[in-house]
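In: Any chance you could fold what I've pasted below:
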Amino acid sequence: MAGIYIHIPFCKQACHYCDFHFSTSLKYKEEMVLAILKEIAMQKGYLTGQTIETIYFGGGTPSLLTGDEVNQIIETVGTYFSISTDAEITLEANPDDLNNEKVKALRQTPINRFSIGIQSFFDEDLLWMNRAHRAAEGEASVKRAQDAGFENITADLIFGYPLLTNAKWQQNIYKMLELGIPHISAYSMTVEPKTALASFINKKIYPPMNEAQSASQFSLLSETLSRNGFEHYEISNYSKPGHYSKHNTNYWRGVSYLGVGPSAHSYNCDTRQWNIANNAKYMADISNNTLPAEQEVLTETDKLNEYIMTSLRTMWGLDLQRLNSIAAGASLPLLKEAAPYIEKGWVTNFEDKLYLSPEGKLYADAIAADLFF
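Out: Have a look, this model is predicted:
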């Protein structure tokens, strides 16, 4: 099995916190779609005949595509790859794009899962983030999708920023539950270099983020969703049983995937490659029949560290036997490094698997980094 990620590098406006690759000019959208179609054909051998079980339209803002453009891309994937009959096909969407006409058009495509970027149900927060939509549109977009027959929906929330009190955060969570959304992704606000948010903080226009606030709101989210039947199956992801994101779960489980479009990454268990993050150069290279990608061959150490980083983030944990299959005897030094965290109760060792405790999840990246080879 394998997945395909398609990066659509366009947005109506730039969110203050975002450092993903995109352009706010839609002038070359049609040319970009044609370039993506051509790259799919050029990359037809990357996944060595594996069946495609997931397709994910990310960005940027893929909901800026027309229904016809979505169909064109999926049909082209089907021309060069074998798509499973029950493939999960996800499209990231901004609430303001999901009007009645767009939802109706997407219903005529193979899209069967929406990932809706709600972020908050408070207008002042959305303005602070420079989001293109308003709170009422977030709720309305979910209901429109549900009314059109889209049941497999995930929505994003952001926490840990100055405007978000615990009371407001609780209201955001309860609104998600009220809407009956079966999968919720929640991310702590991070300050990435070269973003508007970083500039505002450096100039003291915005206050810095508060780690204690972020930890408190992470715990509040986890406890509330757990009481309401959600599984915390990955650090930032919660779902009702059977509603995991198949595509993202494959990332964490080390399944091969092809990334198409500018800045997209690909992985086939032995190599990793990434496309250039420049729209004009990407389209020019594709036009000249050149893949705009760099590649690295993964060493044994790379594979060990990648498995440590991804597996520890999930409820399925780090399998010591799988670690040993990557490098014989690797579990022994890893257990030695993990001992202090096991003693603190941040990591548990059960049946040859390591799991992060609720408190350990607050330090997931730091723990993983300490366990690296």
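
In: rest of the way, CA atoms for contacts and neighbours
Out: OK.

In: the strands in the stretch 101-250 of the chain, which residues?
Out: Using DSSP state E, counting those that start in this stretch, the strands of the stretch 101-250 of the chain run over residues 113-119, 153-159, 183-188, 231-234, 237-239.

In: Take these and write them to TSV, including mean neighbour count.
Out: Shown next, in TSV, are the strands of the stretch 101-250 of the chain (neighbours: other Cα atoms under 10 Å):
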stretch	mean neighbour count
strand 113-119	23
strand 153-159	22
strand 183-188	21
strand 231-234	21
strand 237-239	23
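
In: what are the ranges of the helices in the stretch 151-300 of the chain?
Out: Assigned by DSSP state H, counting those that start in this stretch, the stretch 151-300 of the chain shows helices spanning 166-179, 196-202, 211-227, 246-252, 279-287, 300-312.

In: coming back round to it: out of the strands of the stretch 101-250 of the chain, which gets nearest to Ile308?
Out: strand 231-234 (13.6 Å; Cα to Cα).

In: burial count for the closest residue to Thr310 other than its chain neighbours?
Out: Leaving aside its sequence neighbours, Thr310 sits nearest to Trp252 (Cα to Cα, 6 or more residues apart in numbering; 4.8 Å). Trp252 sits with 18 neighbouring residues when counted by other Cα atoms under 10 Å.

In: Ile308 is in contact with Trp252, correct?
Out: No. Using Cα atoms under 8 Å, Trp252 makes no contact with Ile308, being 9.9 Å away.

In: for the host helix or strand of Ile89, packing partners?
Out: Element membership for Ile89, per DSSP states H and E: strand 83-93. Applying 3 or more Cα pairs under 8 Å, 6 or more residues apart in numbering; DSSP states H and E, one finds that strand 83-93 contacts strand 52-59, strand 113-119.

In: Here is the second sequence; please produce its structure so I can put it next to the first one:
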Amino acid sequence: MTQTLKERLISQALSEGFVSCRVCRPWDIPEVPARLDAFLQAGYHGQMGWMAERTHWRGDPSALWPEARSVIMLAESYTPDHDPTEVLNHPDRGAISVYAQNKDYHDLVKKRLKRLARWLIAEAGGEVKVFVDTAPVPEKALGHAAGLGWQGKHTNLVSRDWGNWSFIGSVFTTIELPADPSEVDHCGSCRACLDSCPTDAFPAPYQLDARRCISYLTIEHKGPVDEELRQKLGNRIYGCDDCLAACPWNKFAVAASDIRYAAREDLKAPKLAELVALDDAGFRQKFSGSPIKRIGRDRFVRNVLYAIGNSGAASLRSAAQALIHDPDATVADAARWAVKRLS
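Out: Modelled structure (predicted):
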């Protein structure tokens, strides 16, 4: 029996390294505009002003490209092969989010999406557009609608088949493909992700106040972090995996298929003393090809100084002292705070 186009598409997607491939319509998420508006009205987006722009696209993917008739949603696993919370027990080391411990996923996933899109055009014609966290596309909501998984209480996509360590990408196409049923919520009464958050960033289940989220504070937030929150950062210097690591559905996690997602040894638990000494050139060299490079040396060293202040390690005081007159005012402020904490 000849395989249908969709069956061949799924087979091709899996051969590319994706763990799941599902289809929905661009208009299958009518609840998103109201949810987005409530999020913005509450100010939960913090300094991410871009989230308040192009809300007509962010809330309605069919407005982004009216000619699109199908959205192919794909998940790619980056499950760590080590316990990402172990480093939290070593306050003189820095905790870097699993997804940033090697190559930038944007580049890797996008190349895979483009290869799949080219294959689809060669097989069936039509037009395509690919997205991976780089446009106003509500990927998690579309992933839920397509049945990749459901948006858990931590707002990330969760699957009974591969847990929640995944990147999501999408291929919009003018080709009509049979849609899959959406996934239902399987969180039940579980609160593991909510209770794991060091900063209480979840006002309620399924709601995230980014202004208190460590991933936001260490990556998106510019300038000094509120002193009330600095202590709660612990030694997390880029992102946070606590809510992801707490999810019990990870017992079904699938190993990452791309070796380039495997953690670099020097980024699993890097020494704060070495990271804080990085100048701009050293920072760029160390994090070449890494998503960490995008935040720049100053914001990164600010994060490292907060971790030093939280370390309780008197031996790190001199490293912080050396930066109290740093040209960047935020770095200098973080250095003074760290010195004061260690005095």
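
In: Superposing both, give me the TM-score.
Out: Superposed pair, TM-score by TM-score structural alignment, normalised by the length of structure 2: 0.31. Supporting alignment: 175 aligned residues with a Cα RMSD of 6.3 Å.

In: Turn the helices and strands packed on strand 83-93 of structure 1 into CSV, columns for distance to Ile158 of structure 1.
Out: Below are those laid out as CSV (distance: least, Cα to Cα, whole Å):
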stretch, distance to Ile158 of structure 1
strand 52-59, 17
strand 113-119, 5
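
In: before we move on, the earlier item: pick the most buried one from the helices of the stretch 151-300 of structure 1.
Out: Greatest average neighbour count among the helices of the stretch 151-300 of structure 1 goes to helix 300-312 (a mean of 19), per mean count of other Cα atoms under 10 Å.

In: Now do that one: which elements does it pack against?
Out: Partner elements for helix 300-312 of structure 1 (3+ Cα pairs under 8 Å, 6+ apart): helix 246-252, strand 318-319, helix 320-326, strand 353-356, helix 364-371.

In: so it versus helix 364-371, what angle?
Out: 150 degrees (axes from the mean of the first three to the mean of the last three Cα atoms, to 10 degrees).

In: Count the residues that sit near Arg284 of structure 2.
Out: Neighbour number of Arg284 of structure 2 under other Cα under 10 Å is 17.

In: what about it, which SS state?
Out: At Arg284 of structure 2, secondary structure determined by DSSP: H, G, I helix; E, B strand; the rest coil is helix.

In: Next, work out how far apart it and Arg297 of structure 2 are.
Out: According to Cα to Cα, to the nearest Å, Arg284 of structure 2 and Arg297 of structure 2 sit 8 Å apart.

In: Please apply the same query to Cys193 of structure 2.
Out: Counting by Cα to Cα, the gap from Cys193 of structure 2 to Arg297 of structure 2 is 31 Å.

In: again, but for Tyr238 of structure 2
Out: Taking Cα to Cα, one finds Tyr238 of structure 2 at 12 Å from Arg297 of structure 2.

In: One more: Gln12 of structure 2?
Out: According to Cα to Cα, Gln12 of structure 2 stands 40 Å off from Arg297 of structure 2.

In: Give me the more crowded residue out of these two.
Out: Applying other Cα under 10 Å to Gln12 of structure 2 and Arg297 shows that Arg297 carries more neighbours, namely 22 against 17.

In: shouldn't the more buried one be in contact with Phe283?
Out: Yes. Applying Cα under 8 Å, one finds Arg297 of structure 2 in contact with Phe283, separated by 5.8 Å.

In: Distance of Ala215 of structure 1 relative to Lys353 of structure 1?
Out: 25 Å.

In: How about Leu127 of structure 1?
Out: Between Leu127 of structure 1 and Lys353 of structure 1 the computed distance is 44 Å (Cα to Cα).

In: With Leu37 of structure 1 instead?
Out: 42 Å.

In: Then Leu221 of structure 1?
Out: In terms of Cα to Cα, Leu221 of structure 1 sits 26 Å off from Lys353 of structure 1.

In: And Tyr341 of structure 1, by the same measure?
Out: Applying Cα to Cα to Tyr341 of structure 1 and Lys353 of structure 1 gives a distance of 14 Å.

In: number of nearby residues for Leu371 of structure 1?
Out: 18.

In: One more: Leu126 of structure 1?
Out: Neighbour tally, Leu126 of structure 1, other Cα under 10 Å: 18.

In: Surely Ala368 of structure 1 touches Ile308?
Out: Yes. Judged on Cα under 8 Å, Ala368 of structure 1 makes contact with Ile308 at a distance of 6.3 Å.
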